[in-house]
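J.: structure for this input, please:
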Amino acid sequence: MRHRRRSRVLGRSPSHRKALLKNLASAIFLTERDAELDANKPKIKGRIVTTLHKAKEVRSLVEKTITIAKKALIAQEAAREHGTTADRQSDAWKTWRKSDKWQKWAAAMAPVVNARRRCIQMLGDKQAVKLLFSEVAPRFKDRNGGYTRVLRLAKPRLGDAGIRGILEFTGVRDRKVQKSEKPAFESA
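T.: Predicted coordinates:
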């Protein structure tokens, strides 16, 4: 019986499985980077191809990190109100630092810093977290979940005939349902 068994084992030890899921989750965020000069650039942004079971398992991790980043965006907007555009260690920055606005800014930025640290812990890649907070989370600001989709590929993997699947972000290549037009019958 598999009572209260939450996740798939994927034929790995717990530490290996955790590392695999971290790498897959950070890989989907790293496909969003601008990698024109990169030798190993992604073919399509926001999409990775892996086995179907791995894609289904990593989906929850990706969606959790996006939700954390979305909640941090609200705090980041509140912090901008109290922030400054002065250069660091300049006279204007030093007076802002001594003022009451700095404490309000620091209190508003605390949840953002906490969210970034949680995402770094979950993903294990600082560049992926940077892309998550700058590009991916603002894209899903108005969406309440369902940030990714898993598609099954018909063609199995060549070495071991494993079932392959695609994990991709929603909203980019969505199918648009169009209503067909009524035919216009001409009267003869």
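
J.: going by C-alpha atoms from here, please, whenever you check contacts or count neighbours.
T.: Will do.

J.: ok, Ala110 - contacts?
T.: Counting by C-alpha atoms under 8 Å, 6 or more residues apart in numbering, Ala110 touches no other residue.

J.: what about 10 Å?
T.: 72, 75-76, 79 (C-alpha atoms under 10 Å, 6 or more residues apart in numbering).

J.: against which helices or strands is the helix or strand containing Leu61 packed?
T.: Per DSSP states H and E, Leu61 falls inside helix 52-82. Counting contacts by 3 or more C-alpha pairs under 10 Å, 6 or more residues apart in numbering; DSSP states H and E, helix 52-82 is packed against helix 14-30, strand 47-51, helix 100-123, helix 126-131, helix 137-139, strand 148-152, strand 164-169.

J.: and this one, please, so the two structures can be compared:
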Amino acid sequence: MPTPKKGPRLASSPAHERLMLANMATSLFKHGRIVTTLPKAKRLRPLAERLITFAKRGDLHSRRRVMRVIRDKSVVHKLFTEIAEQMEQREGGYTRIVKIAPRKGDSAAQAIIELVTEPVSAKQAVVKEAEAATKVAAKEEAPAEAEAAPAAEEAATEE
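T.: A predicted model of the protein is given here:
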């Protein structure tokens, strides 16, 4: 069968690429960071973020979907208990890619892909909380103003 011409591939076949990405994802969740080539890191990021999103859900179906990709049960357990707990406040952007010096032998572009372990900045959390508070206050003021308007009209008609 001829190889398909559409879309770039990292390996010789789609199956090999899936296995390679699964192995890299397993290593990423086991160690927290891995050094690889830049194209591989860019292809790994969406897969890793999708797996973390499944882990944040935490139900049995999500665990089984993650087990399709990551075959190591201890890594899946770590993903669902430790990593998902760290990423609970984060709405996305669970990984970070940092470019480093090219590889010595073939001068291939290298990158570090790592899990973002820093907590979500306090400033963003405060801004979201303030926006929510203003929405609640606006909803509470609207009925109060509606009640105050007829009372003001009655007072004006009495005078």
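
J.: give me the TM-score for this pair.
T.: The TM-score (TM-score structural alignment, normalised by the length of the second structure) is 0.67; 117 aligned residues with a C-alpha RMSD of 2.3 Å.

J.: following the chain past the helix holding Leu61 of the first structure, name the next helix or strand.
T.: The helix or strand immediately downstream of helix 52-82 of the first structure is helix 91-98, counting by DSSP H and E.

J.: in the second structure, what range does that next one match?
T.: Counting by TM-score structural alignment, helix 91-98 of the first structure lines up with no residues of the second structure.

J.: for Leu10 of the second structure, what are its contacts?
T.: 16-18, 20-21, 39-40, 43.

J.: ok, and the most crowded of the residues you listed?
T.: Within the contacts of Leu10 of the second structure, most neighbours by other C-alpha atoms under 10 Å means Leu21, with 22 neighbours.

J.: which residues are in contact with the equivalent of that one over in the first structure?
T.: Using TM-score structural alignment as the criterion, Leu21 of the second structure maps onto Leu21 of the first structure. Contact analysis of Leu21 of the first structure by C-alpha under 10 Å, 6+ apart lists 27, 54-55, 57-59, 61-62, 122-123.

J.: please repeat the previous calculation with a cut-off of 8 Å.
T.: Contacts of Leu21 of the first structure by C-alpha under 8 Å, 6+ apart are 54, 57-58, 61.

J.: over to the residue most central in space within the second structure. Which of the three states is it?
T.: Nearest residue to the geometric centre of the second structure (C-alpha atoms, centre = their mean): Gly92, 2.9 Å. Secondary structure, DSSP: H, G, I helix; E, B strand; the rest coil: Gly92 of the second structure is coil.

J.: nearest residue to it in space, please, no chain neighbours.
T.: Glu49 (7.6 Å; C-alpha to C-alpha, 6 or more residues apart in numbering).

J.: thought that neighbour was touching Thr95?
T.: Yes - the criterion here is C-alpha atoms under 8 Å, and Glu49 of the second structure meets it with Thr95 at 7.0 Å.

J.: picking up where we left off before, adding distance to Arg12 of the first structure and neighbour count, write the contacts of Ala110 of the first structure out as TSV.
T.: Formatted as TSV, those follow (distance: C-alpha to C-alpha, whole Å; neighbours: other C-alpha atoms under 10 Å):
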residue	distance to Arg12 of the first structure	neighbour count
Ala72	33	22
Ala75	38	18
Gln76	39	18
Ala79	43	21
